[in-house]
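Participant: Turn this into a model:
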Amino acid sequence: MTPEEFRQAGYAVVDWIADYWATLPQRPVTSQDPPGTVAAELPPRPPTQGEPVEAILTDLGKLVAPRLTHWQHPGFFGYFPANTSGPSVLGDLVSAGLGVQGMLWATGPACTELETVMLDWLAEALDLPARFRSTGRGGGVIQDSASSATLVATLVALHRAAGGRWREVGVDRRYRVYTSTEAHSSVEKAARIAGLGSDGVRLIEVDPTTRAMSPTALRAAIEADQAAGLVPALVVATVGTTSTTAVDPLPQIGPICAGYGVFLHVDAAYAGAAAVCPELRFGHAGLEYADSYCFDPHKWLLTGFDCDAFWVADTGELVEALTVLPEYLRNAATESGAVIDYRDWQVPLGRRFRALKLWFVLRWYGVEGLREHIRRGVALAARFADRVRADDRFELVAPHPYALVCFRLRGPDGPNEELLARVNATGRVFLTHTRVAGRYTLRLAVGSPQTTETHVDEAWALICEAAASATPA
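Facilitator: Here you go, the predicted structure:
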């Protein structure tokens, strides 16, 4: 493909994406086709000769787009949002076009330095503690997801617990990781990958009302493990749990970790984005105790997947835990000690130029534009919660500090399962579920940039209509 051919094909692709976004409200949110439909319509063998981009886009519209779950749809209320935006897509396009491999400063100086500054910009936008800024001992890096950030934090915590010798001595199954029963499954997966196994994770009970980790139970677990000859290495606290967006009490958890010398990682994958709004920073109280922190701009901050922002208070500790330097990567810039090599801040060696999409997003929207987006989502969720609260058939199951509402029909689980199936079958909206205190619970998460009051009200109308059939007589 010549530059001129690319130019013409690029125009066509951008037009296709713009048309896709414009027609999203008219599409069903999810595909109703059975598994195997797309595979059955694809040729059994690759093409012998090349094809024009027009043919590819035709099949994209005919075969692929109708069989998607449309995460950018204004009626998508499932899981957590996975925002993207025009500026983010353009930043990714430039990144793909440049084809930079940013594993070392030497392999892409601007790639590294832009990322460092973008993480400082984000830290300022969220008003993170000064200890996470690159102007001191701390600093930030882009991971692919909060799961990877948790894994890296686990490895650094083990390195610290081993007195700086973890990378030499390897796994010691006496180490223990602590997190709440509401924490993300990535905590257990990180412990498995690190060699601790699932038994290396202590699940701490939560407050039955707030669903947040109990500091009293955490302290008791740490003390019991120490008495048994085990080594407490890491506490993972959550700001905005996956099921209900509960906020673990960092002002109480932080001093416990500090007192016992335990590494504290704070996972704010979803809710961290809300901290661009000063009035929504309550979850960050006590963050000054954290050794590391992460959130996903790719969830609620208009930046396409993958983009997790991960900060540590001591970059030297991180690099010491993860660095491996073969001869073929040695270079003068690295040996000078004056540059950052982000390969030492993550598990993989290679890395894309993901900072570009953050740069595009932050410059296009500005902090005030991002605040407007977050506030709109919170207001829409509050509007929906008001509808639930006013209907005696339903109950709110947990507080809704951000843009997720957890609710259910009063009574047994069966009607709630039926309700969710009926609502999702309409194709107009898509919700997901969880279990809260063992009860089947529906989740409505607002986040799509296209979602308006009309879409939230339509969701409530569909829920009420379905409830009329699902509610026992």
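
Participant: rest of the way, CA atoms for contacts and neighbours
Facilitator: OK.

Participant: mind checking the longest helix of this protein?
Facilitator: helix 355-389 (DSSP state H).

Participant: so what's D296 closest to, chain neighbours aside?
Facilitator: D308 (4.3 Å; C-alpha to C-alpha, 6 or more residues apart in numbering).

Participant: re earlier: which of the residues in the longest helix of the chain are buried?
Facilitator: Buried positions in helix 355-389, judged by neighbour count with 16 or more other C-alpha atoms under 10 Å: 355-362, 367, 370-371, 373-378, 380-382, 384-385, 388.

Participant: Please work out how many residues are found near the residue nearest to D296.
Facilitator: 24 (other C-alpha atoms under 10 Å).

Participant: separation between it and R354?
Facilitator: 10 Å (C-alpha to C-alpha, to the nearest Å).

Participant: next one: T451
Facilitator: 26 Å.

Participant: Which one's more surrounded, those two?
Facilitator: R354 (26 against 20).

Participant: Doesn't L349 lie inside a strand?
Facilitator: No - judged by DSSP: H, G, I helix; E, B strand; the rest coil, L349 forms no part of a strand; its state is coil.

Participant: Now do the contacts for it.
Facilitator: L349 is in contact with M103, R343, counting by C-alpha atoms under 8 Å, 6 or more residues apart in numbering.

Participant: so how far is V324 from it?
Facilitator: 10 Å.

Participant: Equivalent analysis for L42, please.
Facilitator: L42 is 43 Å from V324, by C-alpha to C-alpha.

Participant: sorry, back to before: what element comes up after the longest helix of the chain heading to the C-terminus?
Facilitator: Note on helix 355-389: by DSSP states H and E, the next helix or strand toward the C-terminus is strand 394-396.

Participant: Report the distance from the helix or strand following that following strand to the chain centre.
Facilitator: Sequence-wise, the next helix or strand downstream of strand 394-396 (DSSP H and E) is strand 404-409. Relative to the mean C-alpha coordinate of its chain, strand 404-409 is positioned 21 Å out (C-alpha atoms, centre = their mean, to the nearest Å).

Participant: go on, stretch 189-200?
Facilitator: 21 Å.

Participant: Which parts of the stretch 51-200 of the chain are helices?
Facilitator: 53-59, 86-98, 109-125, 146-161, 166-169, 186-193 (DSSP state H, counting those that start in this stretch).

Participant: meant to ask about the stretch 201-350 of the chain, not that
Facilitator: Using DSSP H, counting those that start in this stretch, helices in the stretch 201-350 of the chain cover 215-227, 250-260, 297-300, 315-322, 332-336.

Participant: To check against the first, give me the structure of this:
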Amino acid sequence: MTPEEFRTYGKQVVDWIADYLESVEQYPVRAPVAPGEVRAALPAHPPERGEPFEAVLADLDRVVLPGITHWQHPSFFAYFPANASGPAVLGDLLSSGLGVQGMLWATSPACTELETVVVDWLAELLGLPERFRTDAHGGGVIQDSASSAAVVAVLAARQRAGEGRHRMYVSSQTHSSLEKAARVTGVGAENVRVVDVDPQTLAMDPEHLDRLIREDRAAGCVPTLVCATIGTTSTTAVDPVRRIGEVCRDHGVWLHVDAAYAGVAAVCPELRWCNDGVAEYADSYVTNPHKWLLTNFDCSVLWLGDRAPMVEALSILPEYLRNAATSSGEVIDYRDWQVPLGRRFRALKLWAVIRWYGAEGLRAHVRRCVELADGFAEMVAGDPRFELDPHHPFGLVCFRPLWPDASAAEADAATMELMERLNDSGELFLSHTKVRGHVVLRLAVGSPATEAKHVEAAWRRIVKEYEAVLANPR
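Facilitator: Coordinates of the predicted model:
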């Protein structure tokens, strides 16, 4: 493809994306296809000769689009948001166009230094401590996901803890990526200890954590890492980071704070309470701009208070990567801050988002989502046929329908039927979880396109389908 051909088709692709974002509301939120349907519509063998790009765009409309679940739809309320904004898409396009391999400072100095500035900017916007800055002993790095960040944090914690039978501590509400990190890093799932949670708030119990660490140390184990969560995946429960941090400091254990979803809420001063204790106690902290901060996937930022254990754990320097800048010790080589060697120029899209929206625009987005979620919670609370989880400080609301005279198993089955009816309608998309012995529904507000009318329409449809299940269960 010549530069001139690229210019022609590139304009068509940008127009296609703009048209899609402008008209996304016309599509059913969840893809209405059966397993194998997309594959069956595609050729079984690759083309022998190249095809015109018009054919690619035609099949994008004919085959791909019908099989897309529309995460940017204003009525997409499932899981957590995965925002894609115009500035982020353009930043990603620039990254693809430059084609940078940013494994070392020497392989593209701007790729590294722009990232150091952008992660420092974000740390400032979130009110994170000075020691997390890249011009201090710690620093930040963009990972592909909080799962990869967890692996890096565990490796760093192991390095600092030394040899022995390592133990990790999570709660029943901690993301599954921490157990996977234990498997990947050799800690082993059998050495992951589950700490009790408060039955009402679902927050980790620091007293039980303290007892488990004492027991393990007495048994000759090496307490290595505790994961505290700010905004758990199921219900956005918030662990008491300060009290957990005090336990970790008493025992010399690494504290990793997983704020993948909710951490970005701290751009708003009134929501910065969620990070209480982070400045004093966190050894590592991760949040995902690709969830709620208008930056398309993948963009997860991991900060460390001291980067030395991480670099010691991950740095391997073969001869073919040696260069004067690395040898000088004056530069950051981000290959030592992640598991893969190669890395994309992800900082461009986060840089574009922060510059386009500014702190003011980012705060407005988060506040609007919280306001819309609060409005939905009020509608649920006002209907005696539904039960609201009262903890909803961010953009997620958990609730469950009440089924008269139903057993627990029958109620859970009816709730799942309700969710499937809702999702089959194409008008909205919800997900579920199970807490305190009940299946509950989750409605997460995060799209920049979502307005009050979409939330109100979702509630009307929920009530309508609830009544239909009551009258005629499948």
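
Participant: TM-score for the pair, please.
Facilitator: The TM-score (TM-score structural alignment, normalised by the length of the first structure) is 0.97; 464 aligned residues with a C-alpha RMSD of 1.1 Å.

Participant: In the second structure, what residue corresponds to the residue nearest to D296 of the first structure?
Facilitator: Residue correspondence to the second structure (TM-score structural alignment): D308 of the first structure is matched to S300.

Participant: how about its match, what does it touch?
Facilitator: I142, Q143, D144, S145, A146, A149, A260, V286, T287, N288, P289, H290.

Participant: Please say which position in the first structure the fifth one maps to.
Facilitator: Read it as A146 of the second structure. So, by TM-score structural alignment, A146 of the second structure is matched to A146.

Participant: Give me the buried stretch members for stretch 117-134 of the first structure, please.
Facilitator: 117-126, 128-134.

Participant: make that stretch 432-444 of the second structure, sorry
Facilitator: H432, V439, V440, L441, R442, L443, A444.

Participant: residue in the second structure matching E182 of the first structure?
Facilitator: In the second structure, E182 of the first structure lands on Q173 (TM-score structural alignment).

Participant: what's near enough to touch the counterpart of V235 of the first structure in the second structure?
Facilitator: Matched to the second structure by TM-score structural alignment, V235 of the first structure sits across from V226. Listed by C-alpha under 8 Å, 6+ apart, the contact set of V226 of the second structure reads M168, Y169, V170, C248, V253, W254, L255, H256.

Participant: from the residues you listed, which is closest to P269 of the second structure?
Facilitator: Using C-alpha to C-alpha, H256 comes nearest to P269 of the second structure of these, at 22.6 Å.

Participant: What's the local residue count around the closest one?
Facilitator: H256 of the second structure has 27 nearby residues by other C-alpha under 10 Å.

Participant: distance of it from P223 of the second structure?
Facilitator: 13 Å.

Participant: Any idea how many residues pack against P399 of the first structure?
Facilitator: 17.

Participant: Sorry, slip of the keys, the one I care about is A221 of the first structure.
Facilitator: 17.

Participant: could you list every residue that touches it?
Facilitator: Contacts of A221 of the first structure (C-alpha under 8 Å, 6+ apart): R202, I204.

Participant: Map it onto the second structure.
Facilitator: Match for A221 of the first structure (TM-score structural alignment): L212.

Participant: mind checking how far that match is from A262 of the second structure?
Facilitator: Following C-alpha to C-alpha, the distance that separates L212 of the second structure from A262 of the second structure is 27 Å.

Participant: and the end-to-end length of stretch 127-135 of the first structure?
Facilitator: Across stretch 127-135 of the first structure, first to last residue, C-alpha to C-alpha, it's 15 Å.

Participant: do stretch 339-359 of the first structure as well
Facilitator: OK, stretch 339-359 of the first structure end separation, C-alpha to C-alpha: 20 Å.

Participant: got it, and stretch 389-401 of the first structure?
Facilitator: 15 Å.

Participant: Outside of it itself, list whatever touches it.
Facilitator: 209-211, 244-246, 378, 382, 385, 388, 405-410, 436, 441.

Participant: Show me what counts as buried in that stretch.
Facilitator: Buried-residue list, stretch 389-401 of the first structure, by 16+ other C-alpha under 10 Å: F394, E395, L396, V397, A398, P399, H400, P401.

Participant: Aligned against the second structure, show me the partner of the last one.
Facilitator: Residue-level alignment of P401 of the first structure against the second structure, with TM-score structural alignment as criterion, gives P393.

Participant: quick one: that match and V29 of the second structure, what's the gap?
Facilitator: In terms of C-alpha to C-alpha, P393 of the second structure sits 26 Å off from V29 of the second structure.

Participant: swap in G97 of the second structure?
Facilitator: The value you get for G97 of the second structure to V29 of the second structure, if C-alpha to C-alpha is used, is 31 Å.

Participant: So between those two, which is more surrounded?
Facilitator: V29 (26 against 9).

Participant: That one touches G426, doesn't it?
Facilitator: Yes - using C-alpha atoms under 8 Å, V29 of the second structure is in contact with G426, at 5.1 Å.

Participant: now stretch 457-471 of the first structure: which residue numbers in the second structure?
Facilitator: Going by TM-score structural alignment: stretch 457-471 of the first structure matches residues 456-470.

Participant: next one: stretch 265-278 of the first structure
Facilitator: Against the second structure, stretch 265-278 of the first structure falls on residues 256-269 (TM-score structural alignment).

Participant: in the matching stretch, what's buried?
Facilitator: 256-268.

Participant: circling back: hey, what's in contact with both of D308 and R354 of the first structure?
Facilitator: What both D308 of the first structure and R354 touch, as defined by C-alpha under 8 Å, 6+ apart, is the set I142.

Participant: still on that earlier bit, what's near enough to touch the match of E182 of the first structure?
Facilitator: L202, T232, T233, S234.

Participant: For H454 of the second structure, list the residues it contacts.
Facilitator: P74, S75.

Participant: Mean distance between the helix or strand hosting it and the first structure after superposition?
Facilitator: According to DSSP H and E, H454 of the second structure maps onto helix 452-471. With mean C-alpha distance after the TM-score superposition for the first structure, helix 452-471 of the second structure departs from the first structure by a mean of 1.1 Å once superposed.
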